[in-house]
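Undergrad: no sequence for this one, just the structure:
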């Protein structure tokens, strides 16, 4: 279904292939802004990111001019009657842009679409890119949530992940963020790194909890093909992550975080009450969102599309007044059903039993008998043991 070869101008040709993008709706609208720049590439990362040497000839101003152009294009495609509920700047390293540059993009979104009262506005950040003054500027520009890539408090683990900040830097930035007035600070952690012990993971959790984050994400290390980490494992320099050890680390995280008052609201995410990441919940609940930037995915009214991946190609298309879309799909009923089961089982709210087909409801008996799910009222929920086997539970349920 790709039509990237014939992009068409704005606004003479339709930016997107379905008039349904403008259909009346009460569904929330979220925005993702991709900043694909990183100072260095971490060894485990397979995201669509680029170091300065890979983008020679393109600076941040050039790139953000293209983002502003896509915002204008989105307004032509969607209309301007839908205020934005959540904004998330991700990457890459969004804070390689200056706080003023990020604030200008946020102001453009506010002026173009409007933000609902109390909108959640998040930026990811690597700790070495922030200081107290930059945090104050971000807060003053309208950002109210900070997501910090801490990963570990163990210097050896950080080195294996090719992270270039010291173990204490993320903790210091989290303290500064609270001091200047950020109401929501989230820390991202990774467990399962080769050579990481349970004691090391416990120390990381202790350190993270010591700065009182409102939110914490803990992800198991995934070895992605094509990454430096995968090559090191293939050459025998590092061992593959051990699934049993990862399960032990996950259970330790659940015990320590729940004891500290952070409730698990999605398999890999814990938060104090009222501090759940509303932007991520929009994804898991299949709300509407527009992703700005190269490789960014969007979903509006059952149409999903994604942009060309390379920043220079993305900027060139927008500079020509052409759409940056790589491809799109219309989500049919079977796909929508499969995605609802996959995503909504992950969150603590669970999945409505009525979403399951008759044969799928009959299959509930097996995970129920094994203690992997519970049914409370009209919703199916994963148990703690079920969270460890979520992919298998979903696979066995689906027709």
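TA: Here it is on my side, so go on. If you're wondering where the values come from, they're calculated on a predicted model, not measured in any experiment.

Undergrad: use CA for all of it now, contacts and neighbours both
TA: Will do.

Undergrad: is residue 90 in a helix, a strand, or coil?
TA: What DSSP: H, G, I helix; E, B strand; the rest coil gives for residue 90 is strand.

Undergrad: wait, what's in contact with it?
TA: Each residue near residue 90 by Cα atoms under 8 Å, 6 or more residues apart in numbering is listed here: 32-35, 123-124.

Undergrad: nearest to residue 282, of these?
TA: residue 32 (11.1 Å; Cα to Cα).

Undergrad: another structure for you, compare them:
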């Protein structure tokens, strides 16, 4: 797992600078709930996850919702005291996302209970999006109906691949053949469904990837996410690559697979709206992730969760035991924070908005960027018609080189 960032030590009571209240009424508020439990830890994953055997009393699944309720109470107090309030009469919550780990390793009643605990403290906006990530082998029709009845609106299903040997390399525990059945259960429960795919797994051919994308499309999901595999040094896969047991993903191969998924999804009526995400319509975009990309306010609950409120970023103790102990003692679980200065906020605004279609206005870019934009358009990285209309709109090639363009633009920031 990656080390946590360095930062200042936050107060034990979790209070935030009063500056976070400035303009809070004009910012949306989202909540992220991190559920750190997994049946097995996949070899490629560097997320903050733990198997049941690693955790004892106080830090395991049985104690999770009680600890989370403590953090919900703390967040409500801190937001109110900072002027960024979200209690009765304060800001409404636009989106909630349960991520992990595997949130659906908790029973449906526990997840529904956590959502009830949130509703008891916060006001949800009309039509608020409530998503949970899920592994296909943790779901049943009854489970999904319980979530729908509780107010969940969306399932983000970790399909990853439809090819058995690729799933084995990724240490995924589900059968690819089960995906269509699970997707039908999600739809029958009245929930939107997103299928999450990974490309670039060692040993995955271009035809393997085509098979996976076509299998996902055959399920007619509302939304598709396709992420390039990143081999992290501290993971089991990272060790295997270092030892030569698995090949490192090839950049040209990754580009070919990105171009293929975009071609197949576009041909089926899906449109990209963020570099790694496609949806059937604006109504089926992931509103929670849009909140991240727009640098809105969000509070992250659970071990290792990160938050961002009014230009202040803070993060919780990573291990479930440390998170639990701090909350039980009446303290904030936050162990570090960073107050972002204006140039850093501007760099992050550009970095995130550049990934979204029709999000970044060229007149909001640093002085002197005109020549760079013309160069990017000349190189085929920006849509010239959109540029003429004042939008930074990457082409397919530009999406592959978005980070390169952002680096050059943000170098202009003093």
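TA: Ah, there it is. It should be emphasised that the depicted structure is a prediction, and the values quoted were computed from it without experimental measurement.

Undergrad: work out the TM-score between the chains.
TA: Once superposed, chain against chain, the TM-score is 0.95 (TM-score structural alignment, normalised by the length of structure 1); 391 aligned residues with a Cα RMSD of 1.3 Å.

Undergrad: just put the contacts of residue 90 of structure 1 in CSV and tack on secondary structure.
TA: Formatted as CSV, these follow (three-state DSSP):
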residue, secondary structure
32, strand
33, strand
34, strand
35, strand
123, strand
124, strand
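
Undergrad: columns distance to residue 397 of structure 1 and neighbour count on top of these, output as TSV?
TA: Listed next are the contacts of residue 90 of structure 1 as TSV, based on distance: Cα to Cα, whole Å; neighbours: other Cα atoms under 10 Å:
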residue	distance to residue 397 of structure 1	neighbour count
32	31	22
33	35	23
34	34	24
35	37	29
123	36	22
124	35	22
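
Undergrad: which of these are retained in structure 2?
TA: Contacts conserved in structure 2 for the contacts of residue 90 of structure 1, counting by both residues aligned by TM-score structural alignment, their matches' Cα atoms under 8 Å: 32-35, 123-124.

Undergrad: and the contacts of residue 90 of structure 1 as TSV, adding distance to residue 110 of structure 1?
TA: Formatted as TSV, the contacts of residue 90 of structure 1 follow (distance: Cα to Cα, whole Å):
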residue	distance to residue 110 of structure 1
32	14
33	13
34	17
35	18
123	16
124	19
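
Undergrad: what lines up with residue 188 of structure 2 in structure 1?
TA: The alignment partner of residue 188 of structure 2 in structure 1, by TM-score structural alignment, is residue 179.

Undergrad: my read is its match is in a helix, agree?
TA: Yes: assessed with three-state DSSP, residue 179 of structure 1 lies in a helix.

Undergrad: how much space between it and residue 258 of structure 1?
TA: To residue 258 of structure 1, residue 179 of structure 1 is 25 Å away according to Cα to Cα, to the nearest Å.

Undergrad: what strand or helix carries the residue of structure 2 most remote from its centre?
TA: Distance from the centre of structure 2 peaks at residue 371, with 33.6 Å (Cα atoms, centre = their mean). Using DSSP states H and E, residue 371 of structure 2 maps to helix 370-378.

Undergrad: ok, average deviation of that helix from structure 1?
TA: With mean Cα distance after the TM-score superposition for structure 1, helix 370-378 of structure 2 departs from structure 1 by a mean of 1.9 Å once superposed.

Undergrad: pull out the buried positions in that helix.
TA: 373, 376-377 (16 or more other Cα atoms under 10 Å).

Undergrad: pick the one among those closest to residue 39 of structure 2.
TA: Closest approach to residue 39 of structure 2 among these (Cα to Cα): residue 376, at 45.8 Å.

Undergrad: what's the match for that closest one in structure 1?
TA: That one, residue 376 of structure 2, aligns with residue 367 by TM-score structural alignment.

Undergrad: pretty sure that match contacts residue 373?
TA: Yes: Residue 367 of structure 1 is in contact with residue 373 according to Cα atoms under 8 Å; the separation is 5.8 Å.

Undergrad: enumerate every residue touching whichever residue in structure 1 pairs up with residue 122 of structure 2.
TA: Counting by TM-score structural alignment, residue 122 of structure 2 corresponds to residue 113 in structure 1. Residues counted as contacts of residue 113 of structure 1 (Cα under 8 Å, 6+ apart) are 75, 80-84.
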